[in-house]
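> Kindly return the folded structure for what I paste below:
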Amino acid sequence: MVEKVPMTQPGYTKLVEELRFRQQTERQRIIEAISEARAHGDLSENAEYHAAKEAQSHNEGRIGELEDYVGRAEIIDPSKLSGDSIKFGATVKLVDEDTEAEKVYQIVGDQEADVKLGRISISSPIARALIGKAVGDSVEVVAPGGSKAYEILEIRWG
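From the prediction side, this is the model:
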């Protein structure tokens, strides 16, 4: 059985756009760079050729990853979700119990996480600690930077 990869529609769209770019634009650019480098003669000491081949390998590897993610995508629309406990797609307002600083995070798929935008991965330590919890609950998050305690102030959908 194929394990589905949860993601939001914007996250899915971004992956499809990157896949299309890598297949149609980047692949062609790299092929042209390899052809141009080949024209310079001896390939054994041709740095341009080796760099282009390495770029090709990286691009093809990423295409494979993207095809896998897109093929296993399970698109979840947070606006259609509801409930009193935290799950994928929830936007959660927390207060740090030590500093009183408030933070807002949306729990999203691994490929669309961007902590600077307040989007945390479903598999991150903080998201794993929040799943299943409700407003008023306190959670202890054990992260690489140490342990933090948060109180859940609000859960929003969509």
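
> For the rest of this, base every contact and every neighbour count on C-alpha atoms.
Noted.

> What is the burial count for residue 149?
Applying other C-alpha atoms under 10 Å, we find 15 residues neighbouring residue 149.

> show me the contacts for it.
Residue 149 makes contact with 96-98, 138-141, according to C-alpha atoms under 8 Å, 6 or more residues apart in numbering.

> to compare against the first, here's another:
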Amino acid sequence: MAKVSYYTEEGLNKLKAELNELKTKGRADIARQIAEARDKGDLSENAEYDAAKDAQGLHELKIAKLEETLSNARILDENSIDTSMVAVLSNVKIKNRKNGMVVTYTLVSEEEADLKQSKISVGSPIGKGLLGKKVGEVAQIQIPAGLVEFEVLDISR
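Just a heads-up that it's a prediction; the model follows:
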């Protein structure tokens, strides 16, 4: 059974644009590479042709995976997010209880995760550990560096 993923409207539009780019420009580029390799003669000993065909297979696989992702994608209405507990698309302000560092993360789908923009995946250890927590609760999360405790300071959208 396919896994449903939740996206912001912006994130879903990026995926659609990427798929469109792969189907149009990407396929045309690969077709041109195959045609150029085919023009170079004997296909049985043409490494360039084999490489172009392999690239075509990988490209089509990427398109198929993206189409599957889009078929299982759902847009989350940010206005309907319950801010009483941590959920997908929540902005969560947390405090590391060991060193006192305070950070704010937005929990997003795996495809939209970008640490530079403070967007972490709900599938990451920290994302999983924070889901369902309320303000004031402490999440004990096992990360590669060991057990870390985060206190939820604020939840918003």
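
> Report the TM-score for the pair.
The TM-score (TM-score structural alignment, normalised by the length of structure 2) is 0.91; 157 aligned residues with a C-alpha RMSD of 1.6 Å.

> Of the contacts of residue 149 of structure 1, grab the buried ones for PyMOL.
Restricted to buried positions by 16 or more other C-alpha atoms under 10 Å, the PyMOL selection for the contacts of residue 149 of structure 1 reads:
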select buried, resi 96+138+139+141
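
> tell me the SS of the closest residue in space to residue 138 of structure 1 that isn't next to it in sequence?
For residue 138 of structure 1, the nearest residue in space outside its immediate sequence neighbours is residue 151; the separation is 4.3 Å by C-alpha to C-alpha, 6 or more residues apart in numbering. When the structure is split into helix, strand and coil by DSSP: H, G, I helix; E, B strand; the rest coil, residue 151 of structure 1 lands in strand.

> Would you mind getting the average deviation of the helix or strand containing residue 14 of structure 2 from structure 1?
Secondary structure assignment for residue 14 of structure 2, by DSSP states H and E: helix 9-21. Once the two are superposed, helix 9-21 of structure 2 sits an average of 0.6 Å from its aligned residues in structure 1 (mean C-alpha distance after the TM-score superposition for structure 1).

> picking up where we left off before, closest one of the contacts of residue 149 of structure 1 to residue 57 of structure 1?
Of all the contacts of residue 149 of structure 1, the one sitting nearest residue 57 of structure 1 is residue 141; the distance, using C-alpha to C-alpha, is 38.0 Å.

> which one is residue 155 of structure 1 nearest to, not counting chain neighbours?
The shortest distance from residue 155 of structure 1 to any non-neighbouring residue, by C-alpha to C-alpha, 6+ apart, is to residue 92 (4.7 Å).

> show me what contacts the residue nearest to the spatial centre of structure 2?
Nearest residue to the geometric centre of structure 2 (C-alpha atoms, centre = their mean): residue 111, 0.8 Å. Residues in contact with residue 111 of structure 2 (C-alpha under 8 Å, 6+ apart) are residue 121.

> From residue 12 of structure 2, how far out is it?
Look at residue 111 of structure 2 and residue 12 of structure 2: by C-alpha to C-alpha, to the nearest Å, they are 10 Å apart.

> same check, this time on residue 127 of structure 2
Distance from residue 127 of structure 2 to residue 12 of structure 2, by C-alpha to C-alpha: 20 Å.

> More neighbours: which of those two?
Neighbours of residue 127 of structure 2 and residue 12, each counted by other C-alpha under 10 Å, are more numerous for residue 127; the result is 22 against 19.
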